[in-house]
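Colleague: Coordinates for the following, if possible.
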Amino acid sequence: MSYLPLDQYQRKWIFTHQSMPVSEQDLDAIKPMDQARSAQLWKDNISAQSPDAERLSSSDWPMKVDNWSESVDWMSAWESDDEQLPQEVLDYIDWQDDVTVYFCYEKYNIIETKWSTFKKCWKNFLFYDDGPILIGRRRNEALWFADNGQVKLGKRN
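Modeller: Sure thing, here's the model as predicted:
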């Protein structure tokens, strides 16, 4: 099995916190990967040598300035009562709701879900905002969230 039951996930509380409850249906669609699968996905899609976003090397695609087209504020939307991702993000990521996405916190901590679930629960995912990168299966677009409240919009190569 390459997923952990949500009950065994170290950060389960971000999806069960009383202030931001997640529906049962959405909880079922949030699939933390086990360490081995996370490590392989990270190696294949983010970095072969760096364990997290803080230690990416200059040869890793996220560190190449040309891969990022703009940076927009996500923090004000996160702090507001509006449930929607910032409009600039929604305009940039034009994926169907059933696209599989990977929210990559670091090498051993990746969650697989659907774009529709991420859009609904994005505030929960961003309780931890220490450089996570969102990528989609067989998609070039990427989002890189920073703890300064900005998200970079870009393409991976």
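
Colleague: When you work out contacts or count neighbours from here on, use the C-alpha atoms and nothing else.
Modeller: Fine.

Colleague: What's the separation between the residue positioned nearest the centre of the chain and Ile30?
Modeller: Computing the C-alpha centroid of the chain and ranking residues by C-alpha atoms, centre = their mean puts Phe103 first, at 2.7 Å. Relative to Ile30, Phe103 is positioned 10 Å away (C-alpha to C-alpha, to the nearest Å).

Colleague: got any residues that touch both of these two?
Modeller: Ile111, Glu112 (C-alpha atoms under 8 Å, 6 or more residues apart in numbering).

Colleague: Verify the assumption that the residue nearest to the centre of the chain is located in a strand.
Modeller: Yes. The assignment for Phe103 (DSSP: H, G, I helix; E, B strand; the rest coil) places it in a strand.

Colleague: Tell me how far the residue nearest to it when sequence neighbours are not counted lies from Ala53.
Modeller: Excluding its sequence neighbours, the residue lying closest to Phe103 (C-alpha to C-alpha, 6 or more residues apart in numbering) is Leu134, at 4.5 Å. Distance of Leu134 to Ala53, computed by C-alpha to C-alpha: 12 Å.

Colleague: Can you work out which residues contact both of these two?
Modeller: Shared contacts of Leu134 and Ala53 (C-alpha under 8 Å, 6+ apart): none.

Colleague: Give me the neighbour count for Asp136.
Modeller: Slight slip there: residue 136 is Gly, not Asp. Applying other C-alpha atoms under 10 Å, we find 20 other residues in the vicinity of Gly136.

Colleague: one more to line up against the first:
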Amino acid sequence: MSYLPLDEYQRKWIFTHQSMPVPEEDLAFIKPMSQARAAQFWKENVSAQSPDMDRLSSSDWPMKEQNWSQEVDWMAAWEDDEQGLPEEVITFIDWQDDVTVYFCYEKYNVIETKWSIFKKYWKNFLFYDDGPMLLGRRRSEALWFDSKGNVKLGERS
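Modeller: Below is the predicted model of the structure:
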């Protein structure tokens, strides 16, 4: 099996928290990968040797500064109840709503969803902001969030 049922996902609460619950019809589009599938995705798309963002090696593409073009504050938008993703992110990621995206917390914790779902519920995904990265299927653009409230905008090499 490639996915875990959301009920078995250790961080399910970030999508069902009473302050920001995701409606039932949209929860179906939030698909945590099984550990084996997440590890394979991570190895192919983030790092072949490092288990999380804190231990990336200098040879991993995210560590190469030339892959990142801009850094934007996401924390102010996250704290504003009325605001969506920062405008710079929306401008940078010019994807159709149905593009499959992968939100990568670490090697064994990757969530697959659609760009439209991520845009709508990005604040839920960022309850855990310890270096997660957003990648799109067959897309070069990438977002790398940090716990200081910044997101790097870049391209996978």
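
Colleague: overall similarity of the pair, as a TM-score.
Modeller: Remark: TM-score between the superposed chains equals 0.99 [TM-score structural alignment, normalised by the length of the first structure]; 157 aligned residues with a C-alpha RMSD of 0.5 Å.

Colleague: Could you check how far the aligned partner of the residue nearest to the centre of the first structure in the second structure is from Asp129 of the second structure?
Modeller: Aligned counterpart of Phe103 of the first structure in the second structure: Phe103 (TM-score structural alignment). Computed as C-alpha to C-alpha, the Phe103 of the second structure to Asp129 of the second structure distance reads 11 Å.

Colleague: just Glu71 of the second structure next, same as before
Modeller: Separation of Glu71 of the second structure from Asp129 of the second structure (C-alpha to C-alpha) stands at 15 Å.

Colleague: likewise Phe145 of the second structure?
Modeller: Taking C-alpha to C-alpha, one finds Phe145 of the second structure at 7 Å from Asp129 of the second structure.

Colleague: neighbour count winner among the two?
Modeller: Shown here are Phe145 of the second structure and Asp129; by other C-alpha under 10 Å, Phe145 has more neighbours (25 against 17).

Colleague: so that one makes contact with Leu153?
Modeller: No. With contact defined as C-alpha atoms under 8 Å, Phe145 of the second structure does not reach Leu153; the gap is 9.1 Å.

Colleague: All the strands of the first structure, residue numbers only.
Modeller: Counting by DSSP state E, one finds strands in the first structure at the ranges 31-32, 68-73, 100-106, 109-114, 133-136, 141-145, 150-155.

Colleague: Tell me roughly how far the longest one lies from the second structure on average.
Modeller: This means strand 100-106 of the first structure. Average distance, strand 100-106 of the first structure versus aligned residues of the second structure after superposition (mean C-alpha distance after the TM-score superposition for the first structure): 0.2 Å.

Colleague: List of residues touching that strand?
Modeller: Taking C-alpha under 8 Å, 6+ apart as the rule, strand 100-106 of the first structure contacts 42, 51-53, 110-115, 130-137.

Colleague: hmm, try it at 7 Å
Modeller: If you take C-alpha atoms under 7 Å, 6 or more residues apart in numbering as the criterion, strand 100-106 of the first structure is touched by 51-53, 110-115, 131-137.

Colleague: Take the strands of the first structure and write them to CSV, including distance to Pro5 of the first structure.
Modeller: CSV is the format used below for the strands of the first structure (distance: least, C-alpha to C-alpha, whole Å):
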stretch, distance to Pro5 of the first structure
strand 31-32, 7
strand 68-73, 33
strand 100-106, 16
strand 109-114, 11
strand 133-136, 21
strand 141-145, 25
strand 150-155, 29
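
Colleague: and Tyr92 of the first structure, which of those is closest to it?
Modeller: Closest to Tyr92 of the first structure of the strands of the first structure is strand 150-155 (C-alpha to C-alpha; 7.3 Å).

Colleague: Quick one: list the elements packing against the closest one.
Modeller: In terms of contacts (3 or more C-alpha pairs under 7 Å, 6 or more residues apart in numbering; DSSP states H and E), strand 150-155 of the first structure is packed against strand 68-73, strand 141-145.
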